[in-house]
Structure formats: structure tokens, C-alpha cells
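J.: can you look at this prediction? I've put the sequence above it.
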Amino acid sequence: MLHKIYSLHKIYSSTAFGFDAGQYSRFKFGDNNISANFGTDLAQGFISEVLAKNTPDKQIVVVSSPYSFIPTATFAMKNHFVFELNRWLAKSNLPVVQETKVHRTITYKDDYGALDAAQRMTLIGNDSFHIDAAFLKDKTLLFLDDIKITGSHERMITKMIKHYDLHNDVWMLYFAELANTDIHPNIENYLNYHDVKTIFDLHKIINGGAFAVNTRIVKYILCYDYADFCSFIERQSRGFAAELYNMALGNSYHTMESYIQNLSYLEHLLFTNNQKLKQHGN
């Protein structure tokens, strides 16, 4: 069955997006206040433009973008999407949302925001996606992602749907979609790093009072230049350092060469020389 697509913002220009590029960048690095706004806006748009015109007659299941252990930025946005959608469903005397997860086995560490469509598919093509097909039977599925650039993730989800022989009504929902194919896919990198030029730009996001860890920020920190990483991490709280370490282990980053040096220093700070963290972090 062919899926349907809804995107709140369609990008036709490389300079005007319909949303603030700086906010999008901070969202990608864990600003949960912006995640709340994005998720709420996406839900309101989908309700007014789709659900209000075609009242759902099946149980809705919301599925965030695939991840292994560390959630993506979309996961934080998904939470607020569900909150807003549930309010509308409850007022409409309809069953509230169910959720499930696409389990993802990741085979690469690269940030593919600068890559073209073919390079992205080569990179992501070896990943494996798994879902509980029995749980989804006879339900309407909403797959959420923050942005559609080349459609590589969408093709992987479609491949998974075919593999599990799912015949559900399926929607692919995006906060934004690159609608102008003349714009190079590396526009995604421009958006992702608009407000994060160096590791030290993360301090305000992490300590802003509404931070949600995600895959991007963990990878970015652990891949950073060693000297700058050490200077940065010594100035963070022990709580953040411990969360970073635990998330990294959960995604098996301790087995990846690119992360080992920084992760080893983080482990040293937490379990051997923790006075240094306490001094700067508290």
C-alpha cells in the first residue's frame, strides 16, 4: 500500500525556510523547548489539514524516527506531537495514541548532512530496521521525522513495511521537507549547524533548563578535537557527563575507534578524577 506524506513546512529557497534556522539547529542539539514548539506545531497542522477533514476510524500508532539506544532529536519532538494530538483525540471522543519503536541496528558513525542522495543511501543501506508487526495490525501508522531531504530514511521505512508485509494506512510526517530539488541536500548541514559552530556553543543548550539528550549531540561531542573536548567536558556537570557516558555505552560507541579517546577521558573523569568534574560542573 502506498503511504501518504504530510510536511508542515516545504523548503523552496535556500535562504527562507518557513521556520527559524537557529531554532532548528538548537532543536537538533537537544533544546527541548524548541522540540515542544515543533511537535505541537506539527500536530496542529496535521490535525487541521488532515484529521479534521477525515476523522480517523482506526487506532493511531505514532512511531518516531528509528534509533538504537540513544533517541534522535525527533523523539523529543514526537512526545509533544503526541501530547497535542491526544488532546484533540480526547475532545473528539476517539482513542488516544499508541506508540511503538522502530529498532535500528546502526552500521556507521558519519554525519550525512553534507552528502547527496546516492551517498546517503549507500551509508544507510546496510542498517537494519525492525518493528513489532503483530502489534500494528489494523491500525493507522504515523511515522515521524524532523526533515525530509532526499527521502533515504523514508525508503528504508518503506522497505521495512514491505518486508513485514504491512497493509496499514501509513503516513510519513515531517516538520519540514526539501521541496526544491535544485537545492543541494547539504542544506541540511547548514540548518543543523546554524547555531552550533563549535562544541562550546552547546553549553547554553545543555544548561538551558530544558535539555534532551539525542544521538547527534553525543556523536558530535565524542568526535570532537581531544583538547577542546577535555576543556568542554570539565566544565559540565557530573550529571551530564554521566548521561553522556551511559548513552555512549548504550550505542556501543566504546567499540568505535573515532570515539575511544574522548570516551576514555570521560570515563577517567567520572571514575578516577571526579573531583575535576565536581569543581567545574557544580
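T.: That came through, no problem. Residues are numbered from 1 along each chain as shown.

J.: hey, let's count contacts and neighbours off CA atoms from now on
T.: Noted.

J.: Ala242 is in contact with Leu270, correct?
T.: Yes: taking contacts as Cα atoms under 8 Å, Leu270 lies within contact range of Ala242: 7.0 Å.

J.: got the buried residues for stretch 221-238?
T.: For stretch 221-238, burial by neighbour count (16 or more other Cα atoms under 10 Å) applies to 221-224, 229, 232-238.

J.: just give the number of residues close to Thr55.
T.: 12 (other Cα atoms under 10 Å).

J.: before we move on, the earlier item: can you list the buried residues of stretch 221-238 in CSV and add distance to Val62?
T.: Below are these laid out as CSV (distance: Cα to Cα, whole Å):
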residue, distance to Val62
Ile221, 30
Leu222, 31
Cys223, 32
Tyr224, 34
Phe229, 36
Phe232, 36
Ile233, 35
Glu234, 38
Arg235, 38
Gln236, 34
Ser237, 34
Arg238, 34
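
J.: next up, a structure to set beside the first:
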Amino acid sequence: MIPLTYSLHQIDNPTNFDFCPNAYSRFKFGDDLEARAFGEALAAGFIRDRLTGIGALDQMVVISSPYAFIPTATFAMKNYFVYTLNRWLAEHGHPVVEETKVHRTVTYKEDYGALSAEERLSLIGNDSFHIDRHFLEGKTLIFLDDIRITGSHERMILKMAEAYQLKNPMHLLYFAELVNRDIHPKIENFLNYHEVKSVFDLMPIISSANFCFNTRIVKYILNCDSNSCRIFLQQCKEAFVSRLYDLALGNNYHTIASYSENLDLIKNYLNNKNYKLI
């Protein structure tokens, strides 16, 4: 098994990118319009550079980045990648894609994008990934992620593939990849927070009709200071807060001590709509 990698954009300059950093930041915090643009662009590039003119294609399975209960931002991008790819496959007489999930078991509060390569590998090395091996037999695997910085997640995927003895043809696809190793991995957080500097910068995203929850925004709200969280909750609709709480519980965030204060605020908000946060 020799995996093939593909990245639509290459990052070789810490201040100059061939995609919009603000759009990327909004995407990471749940802007589904940006997820659509990124997913469609990645599919178009993959079709153009890797699929066109190669003849018959085996059944493909698209697999988004691993998650437990709350999907990652990549999951939203994956949806539009699949829609775009399926249209091309159907038009050219190929089978449309199937999907499956990589399950992960460890929840952590650390901001992954701020870590060095060694810290990332140490953190994610405590995790374990699981997949349905029998469902994948005889199929081409397409693992999708939004960005490749140090390759730690990729190594975990390949470790899983080895453990499950996967012999499938495999593609590792990224919207962007850091190719200049002189740039510190924290460039990821430079992009993640390019437009979101505080919890209040989330309001234009979550108040739009194109918002979708992901792990990043849930963790960001739970991790902000309690005074900001109080004020932020006052500006949110009840349906948003209710969904936020349910997702946090589903991802076991109530077991993380540093999230407890803000989770209590959310719980009180839901239990008593007139609870005075300030």
C-alpha cells in the first residue's frame, strides 16, 4: 500500500497564500458557504489532476477526518466534495462514492494548531482510530482533511491502515498543505483565527443561515473566559445554546475540568431562561 497525496494549495510563505485566510478562518468556525467553496474546489482539482483520462474507476469510499460525536470542519467540506465528485462520476459512467467514518476515542482540550510537530505527535499518539475494515474491501479509499501541517494525523491514518491490514489503493487529500518546513506549525492557528479573534467574532457566522456546528467552535466557546461566555450567551438564540450543550455532552466535554464553568453557565441558561448571567 503506497498512499497517494494531493493538496489543492501549497503553503510556502507565512504571509502570502493562494486562498483567502479570512474565508479559511470562517470555514473552521462553521461557515457552510466557505465549506462549500472549499469542497467544490478540492473536488474539481482532484478530478482534473488525478482522475481525468485514467479509464475505469473502482468503487471509491470517501472518509472525512476522524471524529467522535461532533464532526470536524472537514466534514462540512466533505459533503460538497462528494456532491461535486459524484456529478462527474455519474456523467462519466463511474460508480458514485460511498462514505464511512473513522472513529476516534480520545478527547483533548489542547489547541492542536498551536503545537509544534513533536507536541502534536505526542498528543495524537494517545488517540486510537477505528474503521470498518470489511466495508472497505476491494475499494479505493479517499481520506479527506482540510490541511496538512506536520503530517501527524496522516501518520495516525497510516498506522490505522497498517493495524487493519488495509491493502486498498489510498488517496490522502488536503485543501492546503504546508510545504515550507522552515515555517513553524503554528501557522495553522494563524489561519484558524485570522478572522476570529474573540468569541464575539463568532456572531456573524452563527447568526447566518449557513452555519453548521463543528468541534472547533464548541471547544472555543467552552474554553473562553466565563465573563465573555456570559455575555455571548445573552446574544445567542435558545436553539443554538441547546444544540451547543447537547454536542458538548455527546463529546464528553463535561468530563474536562476546564470546561465546567462555561458548561454550568449553559446549563443554567437552558434550565432557567430568566437566569441572570450578569
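T.: Alright, I've got the coordinates. Note that the structure is predicted; figures quoted are calculated from it, not measured.

J.: out of the buried residues of stretch 221-238 of the first structure, which sit inside helices?
T.: If you go by DSSP state H, these have 221-222, 229, 232-233, 238 in helices.

J.: out of those, which is nearest to His9 of the first structure?
T.: Distance to His9 of the first structure across these (Cα to Cα) is lowest for Ile221, with 29.4 Å.

J.: contacts only, for the closest one.
T.: 199, 229 (Cα atoms under 8 Å, 6 or more residues apart in numbering).

J.: measure it to Pro95 of the first structure for me?
T.: 41 Å (Cα to Cα, to the nearest Å).

J.: over to Thr140 of the first structure?
T.: 12 Å.

J.: got it, and Tyr112 of the first structure?
T.: From Tyr112 of the first structure to Pro95 of the first structure the distance is 38 Å (Cα to Cα).

J.: try Ser48 of the first structure
T.: For Ser48 of the first structure, the distance to Pro95 of the first structure - Cα to Cα - is 18 Å.

J.: these two: which is more packed in?
T.: Between Ser48 of the first structure and Pro95, counted using other Cα under 10 Å, the more crowded position is Pro95 (14 against 11).

J.: all helices of the stretch 101-250 of the second structure, in order?
T.: Per DSSP state H, counting those that start in this stretch, the stretch 101-250 of the second structure carries helices over the ranges 117-124, 152-163, 187-192, 203-206, 215-223, 226-234, 238-250.

J.: got CSV for these, with distance to Thr72 of the second structure too?
T.: CSV is the format used below for these (distance: least, Cα to Cα, whole Å):
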stretch, distance to Thr72 of the second structure
helix 117-124, 15
helix 152-163, 13
helix 187-192, 13
helix 203-206, 16
helix 215-223, 5
helix 226-234, 22
helix 238-250, 12
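
J.: to Phe175 of the second structure, which of those lies closest?
T.: helix 187-192 (12.8 Å).

J.: with the first structure overlaid, how far apart is the closest one on average?
T.: Superposed on the first structure, helix 187-192 of the second structure shows a mean distance of 0.4 Å to its aligned residues (mean Cα distance after the TM-score superposition for the first structure).

J.: which elements pack onto that helix?
T.: For helix 187-192 of the second structure, the elements it packs on are helix 21-28, judged by 3 or more Cα pairs under 8 Å, 6 or more residues apart in numbering; DSSP states H and E.

J.: quick one: the helix it packs on to the first structure mean distance?
T.: Taken against the first structure, helix 21-28 of the second structure registers an average deviation of 0.4 Å after superposition, with mean Cα distance after the TM-score superposition for the first structure.

J.: off-centre distance for that helix?
T.: Put simply, helix 21-28 of the second structure sits 12 Å off its chain's centre (Cα atoms, centre = their mean, to the nearest Å).

J.: and the next element down the chain from that helix?
T.: Once helix 21-28 of the second structure ends, the next helix or strand along the chain (criterion: DSSP states H and E) is helix 32-46.

J.: so which bit of the first structure is that next one matched to?
T.: Aligned by TM-score structural alignment, helix 32-46 of the second structure corresponds to residues 32-46 of the first structure.

J.: alright, that wraps it up for me.
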